[in-house]
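A.B. asks: Give me coordinates for this.
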Amino acid sequence: MESRSVGRAHVGGPFQMTTHEGKPFTDKDLLGKWSLIYFGFTNCPDICPEELDKMGAAVTELDKIFGPIVQPIFISVDPARDTLPQMTRYVSDFHPRLIGLAGDYATTKATCKAYRVYFSTPPGTKPGDDYLVDHSIFFYFMDPDGKFVDAFGKSSTEMDVVERVKREVEEWNAEKKARLV
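C.D. replies: Below you'll find the predicted structure:
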């Protein structure tokens, strides 16, 4: 595994947020599972739903191959409007295991910084206003140790995601098996 860390982007790190079910969730909760993490907002008219649909479809395909080893995560970049009830309604549209995470502005900003995610809310907006949040449009693929593996952008297809995750999981399993011999 040491060779896998050479040249790897430093993405991810400690965070503490709240799930759409009101439970605490930290970076430690990702350990032991592969994860796909998307940063967006529930009032997004098109890009976030498209990316979450793609991510959910890829996870469904991966479940058929490996079982439920990939955890899909949605992290809100709109703490003013993305309440837990709003997050609960939103994540239910995409994948049954999708976990929605939210936090206050400082928590959101720190989590985005750790993951190198850009987001910007128009100045002077209030929670009841109709506005768009400008943000990075990709989702991260993280390994069971919480380390960054890859990022999938808008141009990545569902099959691109499935093939990349499949290859990484198979290599990981082969290396793990080789260490036991």
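
A.B. asks: make it CA atoms for all contacts and neighbour counts henceforth
C.D. replies: Will do.

A.B. asks: Could you check how far the most centrally placed residue in the chain is from Asp143?
C.D. replies: Centroid check for the chain by Cα atoms, centre = their mean gives Ile37 as the closest residue, at 0.8 Å. Taking Cα to Cα, to the nearest Å as the measure, Ile37 falls 11 Å from Asp143.

A.B. asks: Let's see this one next, to set against the first:
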Amino acid sequence: MFANRLAAAATIAAATVVFALSALMMWIYASEPRTGHFSAEFHLTDHLGRPADQGLFKGQPSLVYFGYTHCPVACPTTLYEMAGLFERLGDEGKELKGYFFTIDPERDNQEVVNGYVTAFTDRITGFTGEPEEMRKVVDGWRVHAEKVPDGSGGYSMDHTLSLFLVGADGRLKGVLPYGADQDEALDKIRTTLLKS
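C.D. replies: Modelled structure (predicted):
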């Protein structure tokens, strides 16, 4: 009887350890920054009304953010921090581009995106387009973007908060998590995107 209970307890303990290790490995895998070519063909409009496609990622390094203009905290904070990074880099970052892709094209038309990005800096280009085209970009970059009803007929957007670091070759080189220390972010941009 005691041996059966001991065997059952050992089995449960072993299963718990296996489950915990599996969960830990999945968490580590999910939190690792991805690198590579995360793009898709798309046809959008920038905040000045100019056409844009996937070619904009080639030729110069860029900081890429996916957000929306009705975002209460994360998006304006990130764009404010991007503007600060551009200012701190000065001439060192003159080739670095900043891109803001709306994940809410239903509300974020060209005029709205123009007013939004230019309120932060002239170094960030905003993009919008038809919902199908925006979905191509979101899916191609494996960004989470989901409409969340607010109970009063409106909605917010649940979305990826990371800032993507994209090399001049158009490939993802790393990410900066939301709320990253700005000195560390500056160092990462320098070593990842601006190194000679």
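
A.B. asks: For the two chains, what TM-score is obtained?
C.D. replies: With the length set by TM-score structural alignment, normalised by the length of structure 1, the two chains reach a TM-score of 0.81; 162 aligned residues with a Cα RMSD of 2.1 Å.

A.B. asks: Surely the residue nearest to the centre of structure 1 touches Pro72?
C.D. replies: Yes - assessed by Cα atoms under 8 Å, Ile37 of structure 1 is found in contact with Pro72 at 6.1 Å.

A.B. asks: Can you show me the strands along structure 2?
C.D. replies: Counting by DSSP state E, one finds strands in structure 2 at the ranges 43-46, 51-53, 62-67, 97-102, 124-128, 145-149, 155-159, 163-166, 172-176.

A.B. asks: Including distance to Arg190 of structure 2, could those strands go into a markdown table?
C.D. replies: Rendered in a markdown table, the data for these read as follows (distance: least, Cα to Cα, whole Å):
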| stretch | distance to Arg190 of structure 2 |
| --- | --- |
| strand 43-46 | 26 |
| strand 51-53 | 26 |
| strand 62-67 | 12 |
| strand 97-102 | 13 |
| strand 124-128 | 18 |
| strand 145-149 | 29 |
| strand 155-159 | 26 |
| strand 163-166 | 11 |
| strand 172-176 | 12 |
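
A.B. asks: deepest of those, which one?
C.D. replies: The highest average neighbour count among those, using mean count of other Cα atoms under 10 Å, belongs to strand 124-128 at a mean of 26.

A.B. asks: chain center to that one, what's the gap?
C.D. replies: Remark: strand 124-128 of structure 2 is offset 14 Å from the chain centroid, using Cα atoms, centre = their mean, to the nearest Å.

A.B. asks: Which positions in structure 1 sit opposite that strand in the alignment?
C.D. replies: Aligning strand 124-128 of structure 2 against structure 1 (TM-score structural alignment) gives residues 98-102.

A.B. asks: List of residues touching the matching stretch?
C.D. replies: Residues from elsewhere that reach stretch 98-102 of structure 1 (Cα atoms under 8 Å, 6 or more residues apart in numbering): 17-20, 25, 56, 71-77, 79, 82-84, 87-88, 91-92, 108.

A.B. asks: now with 7 Å?
C.D. replies: Met17, Thr18, Thr19, His20, Pro72, Ile73, Phe74, Ile75, Ser76, Pro79, Met87, Val91 (Cα atoms under 7 Å, 6 or more residues apart in numbering).

A.B. asks: ok, which pair from those residues is furthest apart?
C.D. replies: Pro72 and Pro79 (19.7 Å; Cα to Cα).

A.B. asks: Tell me how many other residues crowd the alignment partner in structure 2 of Lys154 of structure 1.
C.D. replies: Aligned by TM-score structural alignment, Lys154 of structure 1 pairs with Tyr178 of structure 2. The tally of other residues near Tyr178 of structure 2 (other Cα atoms under 10 Å) stands at 14.

A.B. asks: ok, now how distant is the aligned residue in structure 2 for Phe138 of structure 1 from Gly67 of structure 2?
C.D. replies: Using TM-score structural alignment to pair residues, one finds that Phe138 of structure 1 aligns to Ser162 in structure 2. Note on Ser162 of structure 2: its distance to Gly67 of structure 2, by Cα to Cα, is 10 Å.

A.B. asks: cool, Gly140 of structure 2 as well?
C.D. replies: From Gly140 of structure 2 to Gly67 of structure 2 the distance is 15 Å (Cα to Cα).

A.B. asks: next one: Ala83 of structure 2
C.D. replies: Ala83 of structure 2 is 15 Å from Gly67 of structure 2, by Cα to Cα.

A.B. asks: which strands and helices sit next to the helix ranked longest in structure 1?
C.D. replies: Ordering each helix of structure 1 by length in residues (DSSP state H) puts helix 158-180 first. Here helix 158-180 of structure 1 touches helix 47-66, going by 3 or more Cα pairs under 7 Å, 6 or more residues apart in numbering; DSSP states H and E.

A.B. asks: and the helix it packs on with strand 148-153, angle?
C.D. replies: 130 degrees (axes from the mean of the first three to the mean of the last three Cα atoms, to 10 degrees).

A.B. asks: Alright, that wraps it up for me.
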